[in-house]
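J.: Any chance you can model this:
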Amino acid sequence: MLLPLSVPPLMLTTGPVPVYPEVLKALGAPVLYDYHPTFQEFYAAVVEKLRLAFRTDIAPVIMQGEAILGIEAGAAALIAKDDVVLNLVSGVYGKGFEGWAARYGKEVIELAVPFDEVIDPQAVRDAFRQRPDISVVSLCHHDTPSGTLNPLYEIGAIAAEHGAYLIVDAVSSFGGMDAHPQSAHADIFITSPSKCLGSTPGLSLISVSKRGWEKIERNSDAPRGSFLSLAAWKDASIPGRTFPVTPSIAEIYALDAALDRYAKEGPENVWARHAETAAIARKRLLELGIALWPKREVWCAPTATAFRLPDGFTDVELRDRLLNEYGILLSLGRGDTSGKVLRIAHMGASAQPDFARTTIEALSSILSQSID
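T.: Sure thing, here's the model as predicted:
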């Protein structure tokens, strides 16, 4: 097969990420008819593996589209027209959720911080004190354009104390750290297989709590008979049930392989590998005199490192030199971080300590050449 572009030898982008070899092999399996009993049993087994990975008591759902589908579907299903939504904004994706919250709810209250900071749980408590009618809280756990990590468990506990429903965008955090829906009191928790699980894009992996399903059932405005219908997938993993749409068969094969790999390596070992890789990247960047984008290192995520541009370089120039001279592809910033940062991903197969070392050595060489 002739690819339209050459594949970078070292692709450290924030998604999609390089997939594991097991995933590539699974993609080559024969595509079965989705109502073949063998596939239906296989699909049910994959959903069970995902449930175990999520560490939840309730079967999750798999929607057939990239994770933005899951995020929008979650908002449409859970947020009713009488809901007051507290949208927590510490980055581009947190801000982006505002549109969906406003579309489906009665009112959106924004709690925002500069995009190089994270949400303070005390500020969430204060918001509830000022507005006890808040009924839904929305949080982007790891906002990749900023490389920052919000305190998921602390915020989840506060939302639970006040009886509010919690929607979590865990697209680029789940699988790379301890981030689980039930422990976080998340009522809707969305992630992607194409980040820390090291699989392909094209699916939304969603955990819904028991009370989350109950609220969706009560919400007369929740999509039904629609591609956005989360409820339509609730029992789709029960063999013999009708799929709302034809599943992406090959993507399910890939997810199965990724979940098997995650379980075999051991979640805690996977998280440690991500954390070690990020720590090496941060340490060596600082040694070069390159500043991290987050104001405090403790706010940095273990799944992506965003760093400020060295003097004398534009983001595109530095990205292109890394790619053309060293075969390393990084991500540019997005939205408010565009033109201000480059981002090194540490997700799935790219979360390797040697990759971090190689990247910083290449940066060091480029900086040395600029001085000469």
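
J.: only C-alpha atoms for contact and neighbour calcs from this point on.
T.: Noted.

J.: for the lengthiest helix in the chain, packing partners?
T.: Determined from DSSP state H, the single longest helix within the chain is helix 267-287. In terms of contacts (3 or more CA pairs under 8 Å, 6 or more residues apart in numbering; DSSP states H and E), helix 267-287 is packed against strand 304-308, helix 353-371.

J.: Another for comparison:
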Amino acid sequence: MLDCTVLPKIKRNVLLNPGPATTTDTVKYAQVVPDICPREKEFGAVMKELGESLVKIAHGSTDTYTAVLFCGSGTLNIDACVNSLVPEGKKILILNNGSYSSRAVDVCRYYHINHIDLKSSYTKPIDADTVAEVLHQDTDHEIAVVYCCHHETGTGVLNPIREIGKAAHDHGCTMIADTTSSYAMVPINLETDNLDFIMASAQKGIMAMTGLSFVIGNTKMLEESKNYPTRSYYTNLYMQYSFIRDKGEMHFTPPVQTIYAALQGIKEYFAEGEQAKWKRHQAIWKELVQGAEKFGFKPLINKEFQSHLVLALLYPDDPNFTFETMHDSLYAKGFTIYPGKVSDFHTFRLCSLGAIYPEDIKAFWQAMKEILSEMKMTIPIQYNT
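T.: All right, here's what the predicted structure looks like:
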């Protein structure tokens, strides 16, 4: 292991975008390892430790759950779960209240998978009672899978996966939750939250590098999916699972250095502690909210629906405002912000992901004050309605 205390400090940027997240130097330097063929037993041991730790973060037992690793972005996980877990002749119910759950609908359309696109407001959480009613009306039990995005990163809405999962299980359905931007931040328990499959990527909650994604799933259900229609080659969940199970390797070339960084990120996750880390994310979010209120920025959604991870703010109506100018000026000062993902609203997002702290947000708002002044904008921020 490298001694990072004797290595040069790397320029630190505060990323307030929804991922990739700001990382520690120890995670960055964890990628500097001797070259190794990923088919060696030594690397297989690294893969095994990583997979078991990922299950542990979600309070799962490795006797019941398995982590399936992929080389790719978070969308690969959506693809893998949707194309691999719907049995022949059955439907998947997609609870669509944001741009990331709608991506699962797109996957269904591309693979011609029979699905129900249950749309609801992008600015409010999904109503679990409505889900239960839709499932109750499915008297022929055509719906075999329920799919929900836990944290819709485009808006910051947090959906009630525990209640939705119960409704799914009461109807005998498999419950899939896209936890890409909540895993290792919002505490998740696979058993008590009624979850069969969850997913995430290394650059989010475990604060590591892009290129590694993973699905954590019920092992028995993974085994049963062997008999489901094979709609993809590279992203077939059972194929990847069985290869890791039998050989201790990913089927295709893994992102070797990224995996070492992910393992370091996990070590730092456990060192900080689940509750302490979640408390830190909430403290950052609180600083973001207080600063936004001080400047008069208007949030897209009500506080009661917010995840405490993402704050989506409406563009001001001030004629001197342009997002590009604000973004570029902040970027020059070491802060990155991100536009929204809701086509009906012009928003930008501030996120509390990554290895950042409340003092970083205080510095961010100071930089924002200087930039708004340079843009000759009116403060408090002006809105026409």
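
J.: Could you get me the TM-score between them?
T.: The TM-score (TM-score structural alignment, normalised by the length of the first structure) is 0.89; 361 aligned residues with a CA RMSD of 2.3 Å.

J.: hmm, back to that, winner for burial among the helices and strands packed on helix 267-287 of the first structure?
T.: Neighbour counts (mean count of other CA atoms under 10 Å) averaged over each of these peak at strand 304-308, with a mean of 26.

J.: Could you tell me where it falls in the second structure?
T.: The aligned range for strand 304-308 of the first structure in the second structure is 310-314, by TM-score structural alignment.

J.: Average separation of the matching stretch from the aligned part of the first structure, please.
T.: When the first structure is overlaid, stretch 310-314 of the second structure sits 1.3 Å from its aligned residues on average, using mean CA distance after the TM-score superposition for the first structure.

J.: what residues does stretch 62-72 of the first structure touch?
T.: 47, 100, 169, 171, 190-192, 201-206, 228, 230, 233, 247-248 (CA atoms under 8 Å, 6 or more residues apart in numbering).

J.: what stretch of the first structure lies opposite stretch 89-102 of the second structure in the alignment?
T.: Matched against the first structure by TM-score structural alignment, stretch 89-102 of the second structure falls on residues 82-95.

J.: buried stuff in the matching stretch?
T.: 83-95 (16 or more other CA atoms under 10 Å).

J.: Among the residues you listed, name the ones in helices.
T.: Among the buried residues of stretch 82-95 of the first structure, DSSP H puts 92-95 in helices.

J.: what about the corresponding residue of the first structure for residue 74 of the second structure, neighbour count?
T.: In the first structure, the residue equivalent to residue 74 of the second structure is residue 67, according to TM-score structural alignment. For residue 67 of the first structure, the neighbour count with other CA atoms under 10 Å is 25.

J.: if we can go back for a sec, just give me the closest of the ones in helices among the buried residues of stretch 82-95 of the first structure to residue 15 of the first structure.
T.: residue 93 (14.1 Å; CA to CA).

J.: Could you measure from that closest one over to residue 173 of the first structure?
T.: Per CA to CA, to the nearest Å, residue 93 of the first structure is found 13 Å from residue 173 of the first structure.

J.: Same check on residue 344 of the first structure?
T.: Distance from residue 344 of the first structure to residue 173 of the first structure, by CA to CA: 14 Å.

J.: quick one on the thing from earlier: which of the contacts of stretch 62-72 of the first structure are buried?
T.: Using 16+ other CA under 10 Å as the burial test, the contacts of stretch 62-72 of the first structure include 47, 100, 169, 171, 190-192, 201-206, 228, 230, 233, 247 as buried.

J.: Tell me which of those fall in strands.
T.: Among these, DSSP state E puts 169, 190-191, 204-206 in strands.

J.: For the first structure, which segments count as helices?
T.: Using DSSP H, the helices of the first structure run over 21-27, 37-54, 67-78, 92-96, 98-104, 121-130, 152-161, 210-218, 249-265, 267-287, 315-326, 353-371.

J.: mind putting those helices in CSV, distance to residue 140 of the first structure included?
T.: Converted to CSV, the helices of the first structure look like this (distance: least, CA to CA, whole Å):
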stretch, distance to residue 140 of the first structure
helix 21-27, 27
helix 37-54, 17
helix 67-78, 10
helix 92-96, 5
helix 98-104, 11
helix 121-130, 14
helix 152-161, 9
helix 210-218, 18
helix 249-265, 23
helix 267-287, 19
helix 315-326, 25
helix 353-371, 25
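
J.: Just name the most buried of these.
T.: helix 67-78 (a mean of 25).

J.: Look up how far residue 153 of the second structure lies from the residue of the second structure positioned farthest from its centre.
T.: Distance from the centre of the second structure peaks at residue 376, with 36.2 Å (CA atoms, centre = their mean). Look at residue 376 of the second structure and residue 153 of the second structure: by CA to CA, they are 30 Å apart.

J.: Check residue 90 of the second structure too.
T.: Noted for residue 90 of the second structure: a distance of 29 Å to residue 153 of the second structure, by CA to CA.

J.: Kindly report the same for residue 41 of the second structure.
T.: When residue 41 of the second structure is compared with residue 153 of the second structure (using CA to CA), they lie 38 Å apart.

J.: And residue 145 of the second structure, by the same measure?
T.: Counting by CA to CA, the gap from residue 145 of the second structure to residue 153 of the second structure is 22 Å.

J.: which of those two has more neighbours?
T.: residue 153 (27 against 23).

J.: Matching the more buried one against the first structure, which residue comes up?
T.: Taking TM-score structural alignment for the superposition, residue 153 of the second structure sits opposite residue 144 in the first structure.

J.: Same check on residue 214 of the second structure?
T.: Using TM-score structural alignment, the partner of residue 214 of the second structure in the first structure is residue 205.

J.: before we move on, back to that, how distant is the match of strand 304-308 of the first structure from the center of its chain?
T.: Chain-centre distance of stretch 310-314 of the second structure: 17 Å, with CA atoms, centre = their mean, to the nearest Å.

J.: and what of stretch 23-41 of the first structure?
T.: 25 Å.

J.: got it, and stretch 223-233 of the second structure?
T.: 25 Å.

J.: Touching that stretch from outside, list them.
T.: With contact meaning CA under 8 Å, 6+ apart, stretch 223-233 of the second structure is reached by 83-88, 111, 236, 238-239.

J.: Out of the residues you listed, which is nearest to residue 24 of the second structure?
T.: For the contacts of stretch 223-233 of the second structure, the closest approach to residue 24 of the second structure (CA to CA) belongs to residue 236, at 33.1 Å.

J.: Would you mind finding the match for residue 167 of the second structure in the first structure?
T.: Match for residue 167 of the second structure (TM-score structural alignment): residue 158.
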